[in-house]
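J.: No sequence on hand, only this structure:
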């Protein structure tokens, strides 16, 4: 004969399994709903951002132009002449002799140097300006004159100068000459090469 205590224990196990399966089903439904809710938030968030104009990265019209630099004085043009002098057996010159620039406009010019020697050379470029008052308004952002240059034997190198002219420059200045003197740094020639 079956013990009523065993029968009750088996019935408790069956009921416990039934409750566990129900709980597992509820948890799976909740997990699927949470995933769906998170996935559905992306288009809702994009739409909210588009409507409010907050944090919307892609414009509706692909033909939108980049904003203009309002610090450029398009009403004025200044001619900048470039000059290169060298103290030593190498060639040093700008790739263009002059440019027309507007005050505030970022401009780049390239100088080229060729070491005609069969040894390594360390050199430095020193700028000068004419008229002298233009020096305070000639703003170099990048320049080979900021650092010492090392050229290998018979090496050619192109070196950029990125600059703008401060729009506060006096209106009577219409021509600026930027001249560099390129010279070997004394006492540092490479005797081995």
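T.: Now that the structure is in, tell me what you want to look at. No experiment lies behind these values; they were computed from the predicted model shown.
J.: For the rest of this, base every contact and every neighbour count on C-alpha atoms.
T.: Will do.
J.: Give me the three-state assignment for residue 126.
T.: strand (DSSP: H, G, I helix; E, B strand; the rest coil).
J.: my guess is it contacts residue 180, does it?
T.: Yes: with contact defined as Cα atoms under 8 Å, residue 126 counts as touching residue 180 (5.4 Å).
J.: With neighbour numbers in mind, choose between these two.
T.: The neighbour count for residue 126 versus residue 180, taken as other Cα atoms under 10 Å, is higher for residue 180 (22 against 13).
J.: Confirm the more buried one sits in a strand?
T.: Yes: using three-state DSSP, the secondary structure at residue 180 is a strand.
J.: Spit out the contact partners of it.
T.: By Cα atoms under 8 Å, 6 or more residues apart in numbering, the residues touching residue 180 are 83-85, 125-128.
J.: this is the comparison structure:
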């Protein structure tokens, strides 16, 4: 490249330059003002709605199973039977439900075992509802009804990871004893 081929003014073509073959094609494709505004509007709506979809999709993904046995209990999983066990969470409650590392009313949220994170004292809990502990064969559910002293409870299952302030962790089945 020679320096004398560089134009002095930016608007002047160099000597002997041929017209561009691309420029007329671009001018033919130029969208109308209406099309350009539609494109901008679609882009703005998409930019606003996509993050909302991500939030709502994530929220729905966190919602675990909410199916329950409404009969006498989850006896098909325990052919030798079972008896109610005492509440061993932090909140008070009657001896109701059966199984799990911990069971009681503390993990209830809207009638089911909570999902997500909660903390109490020096413990933090992360729970996810499951439908693999109550039932046999291909029929599994998340919860079962329990009636005691004339009151009806829903015993809802979840896998819960407990983390203490010391960093120690423990993961096991927990049961929410929720009034129905």
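T.: Alright, I've got the coordinates. From a predicted model like this one, the values you see are computed outputs, not experimental measurements.
J.: what TM-score do we get after superposing?
T.: Superposed pair, TM-score by TM-score structural alignment, normalised by the length of structure 2: 0.28. Supporting alignment: 91 aligned residues with a Cα RMSD of 6.1 Å.
J.: for structure 2, which strand is longest?
T.: In structure 2, taking DSSP state E as the definition, the longest strand is strand 151-164.
J.: Against which helices or strands is that strand packed?
T.: Using 3 or more Cα pairs under 8 Å, 6 or more residues apart in numbering; DSSP states H and E, the elements in contact with strand 151-164 of structure 2 are strand 112-113, strand 123-129, strand 143-148, strand 169-179.
J.: Of those strands, which is nearest residue 56 of structure 2?
T.: Nearest to residue 56 of structure 2, of all those, is strand 123-129, at 17.6 Å by Cα to Cα.
J.: one step back: buried residues in the longest strand of structure 2?
T.: 153-164 (16 or more other Cα atoms under 10 Å).
J.: Kindly present these as a markdown table, with separate columns for distance to residue 60 of structure 2.
T.: Converted to a markdown table, the buried residues of strand 151-164 of structure 2 look like this (distance: Cα to Cα, whole Å):
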| residue | distance to residue 60 of structure 2 |
| --- | --- |
| 153 | 25 |
| 154 | 22 |
| 155 | 22 |
| 156 | 19 |
| 157 | 18 |
| 158 | 17 |
| 159 | 18 |
| 160 | 19 |
| 161 | 21 |
| 162 | 23 |
| 163 | 25 |
| 164 | 28 |
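J.: Which SSE is immediately downstream of whichever helix or strand residue 41 of structure 1 is part of?
T.: Residue 41 of structure 1 is located in helix 4-52, with elements delineated by DSSP states H and E. Later in the chain than helix 4-52 of structure 1, the nearest helix or strand by DSSP H and E is strand 78-87.
J.: Between strand 78-87 and the helix or strand just after that next one, find me the angle.
T.: As assigned by DSSP H and E, the chain's next helix or strand after strand 78-87 of structure 1 is strand 90-94. Counting by axes from the mean of the first three to the mean of the last three Cα atoms, to 10 degrees, strand 90-94 of structure 1 points 180 degrees away from the direction of strand 78-87.
J.: The closest residue to residue 112 of structure 2 other than its chain neighbours and residue 143 of structure 2, how far apart?
T.: The spatial neighbour of residue 112 of structure 2 that comes closest, neighbours along the chain excluded (Cα to Cα, 6 or more residues apart in numbering), is residue 156 at 5.7 Å. Going from residue 156 of structure 2 to residue 143 of structure 2 by Cα to Cα, to the nearest Å gives 4 Å.
J.: Enumerate every residue touching residue 161 of structure 1.
T.: Shown in contact with residue 161 of structure 1 (Cα under 8 Å, 6+ apart): 108-111, 140-144.
J.: at 6 Å instead, please
T.: Neighbour list for residue 161 of structure 1: 108-109, 142-143 [criterion: Cα atoms under 6 Å, 6 or more residues apart in numbering].
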